[in-house]
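Chemist: prediction below, plus the sequence it came from.
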Amino acid sequence: MTDEKNIYEYPGDQVDVQWDKRLCIHVGECGRAVGDLFVGGRNPWCQPDMAASAQDVAEVCERCPTGALTYIRKDNGPTEVAASTNTVLVANDGPLYFSGDLNIDGAAEDMGGVRYRAALCRCGASKQKPFCDNSHRDIPFHDQGAVGASGDAEVDAGGTLEVKRAPNGPLLVNGSFTILTGSGRQAWQGTRAALCRCGASKNKPFCDGAHKAAGFTAE
């Protein structure tokens, strides 16, 4: 049911599901989905054949905002594609949720789910950097996800969004994307930004150089 790389596989007749526990921060989109695809306490907790269709399985897996859940269809049905617009949601007291056509520096080759969905640390404490591991809850980290800047008025949607890590510094994001506030408001759009990942910036989600004074260290 599992391999040494922390990826659990749940086979079904029409579709297989994979769960990468390194990426999971237990948002609960799977467990709260209607139906018996995912049932907490059951062994195995994921049973693809309990869903009404392979498409239902795909839709529930794609709700996972971290990329921890992926699927492989065996019915020749459509597979996951990138959202038409790249977005970064600044979660209330939580991570940066990326969605779109993502190319994330620091992702292992077998982390296939983060091709389209990812939760990246912005509190500075994750032991799975650049990915969130819920350390923001233990610190605790507080930021409601407000965004003051508006960015560029006109930006073409789509295309690859590259996310690189400045050594001991911010996330360097390049490509067309929109930043959403914690309340869901479309706040900023542009093609280039340095986003805080040390947790100390006074201009969150943007970097203001505070990582230097904070002594932040990370690849």
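Modeler: That came through, no problem.

Chemist: going forward, measure contacts and count neighbours with C-alpha atoms only.
Modeler: Noted.

Chemist: give me the buried positions along the helix or strand where residue 212 lies.
Modeler: Following DSSP states H and E, one finds residue 212 within helix 210-214. Along helix 210-214, these residues count as buried under the neighbour rule (16 or more other C-alpha atoms under 10 Å): 210-211.

Chemist: stretch 17-32 too?
Modeler: So for stretch 17-32, counting by 16+ other C-alpha under 10 Å, buried means 17-20, 22-25, 30-31.

Chemist: ditto for stretch 102-119
Modeler: Buried residues in stretch 102-119, counted by 16+ other C-alpha under 10 Å: 102-104, 107, 111-119.

Chemist: output those residues as TSV; include the columns secondary structure.
Modeler: Formatted as TSV, these follow (DSSP: H, G, I helix; E, B strand; the rest coil):
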residue	secondary structure
102	strand
103	strand
104	strand
107	coil
111	coil
112	helix
113	helix
114	helix
115	helix
116	coil
117	strand
118	strand
119	strand
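
Chemist: hold the first one in mind and look at this next one:
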Amino acid sequence: MTDRGTGTDTATDPVPDEAPKLKEYDGEGITVTFEPRRCLHAAECVHGLPSVFDLAKRPWVRPDEAAPELVAEVVRRCPSGALRYHLADDTAEPPDSPTTVRRMPDGRLVVRGDLLVRSDRGERHETRAVLCGCGASGNQPYCDHSGPCAGGDFDRADAR
């Protein structure tokens, strides 16, 4: 595992011009990256593949505990995009097509597809994101559970 970027692991880090902090977990056939401030604790990873994603162990992501294709499938379930992957041949996650946008009852926007997200930090290409619907997030435009639009937790059915 290696850390890339700068910043802290807190979801409320207010510094707008910081590069996102990515934790990288290398496996034989797949590398999983994790951006802590984007995680909304939908738990798709730990429920989907507990042998790879185990919060009680360090490192908590162990990509070699399952086939790379299975790890990739579970990572794609992460609604926020906090988890991402690329395969050993540098193949990145393909975006959903067509792109979808779904407003949650609490106002958050769950977006999947070929995305270009613009913010004060610049532009980022994404395949999955949960965007703030109330404007109170300290991680704009992403939801960070700090505002009224993030009053509820993700239901596993809502995450997809």
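Modeler: Structure received. If you're wondering where the values come from, they're calculated on a predicted model, not measured in any experiment.

Chemist: is it possible to export the buried residues of stretch 17-32 of the first structure to a markdown table including distance to residue 175 of the first structure and secondary structure?
Modeler: Converted to a markdown table, the buried residues of stretch 17-32 of the first structure look like this (distance: C-alpha to C-alpha, whole Å; DSSP: H, G, I helix; E, B strand; the rest coil):
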| residue | distance to residue 175 of the first structure | secondary structure |
| --- | --- | --- |
| 17 | 30 | strand |
| 18 | 29 | strand |
| 19 | 28 | strand |
| 20 | 27 | strand |
| 22 | 26 | coil |
| 23 | 23 | coil |
| 24 | 26 | coil |
| 25 | 26 | coil |
| 30 | 30 | coil |
| 31 | 33 | coil |
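
Chemist: show me the helices in the first structure, by range?
Modeler: Assigned by DSSP state H, the helices in the first structure fall at 54-61, 135-138, 210-214.

Chemist: which residue in the second structure aligns with residue 90 of the first structure?
Modeler: Counting by TM-score structural alignment, residue 90 of the first structure lines up with residue 103 in the second structure.

Chemist: does its match touch residue 130 like I think?
Modeler: No - contact between residue 103 of the second structure and residue 130 fails when scored by C-alpha atoms under 8 Å: they sit 9.6 Å apart.

Chemist: overlap of the contact sets of these two?
Modeler: Applying C-alpha atoms under 8 Å, 6 or more residues apart in numbering, one finds that residue 103 of the second structure and residue 130 are jointly contacted by 109-110.

Chemist: residue contacts, residue 55 of the first structure?
Modeler: residue 77.

Chemist: and it, how far is that from residue 139 of the first structure?
Modeler: Computed with C-alpha to C-alpha, to the nearest Å, the distance linking residue 55 of the first structure and residue 139 of the first structure is 39 Å.

Chemist: any idea which residue sits dead centre in the second structure?
Modeler: Compute the mean C-alpha point of the second structure, and by C-alpha atoms, centre = their mean the closest residue is residue 82, 1.6 Å away.
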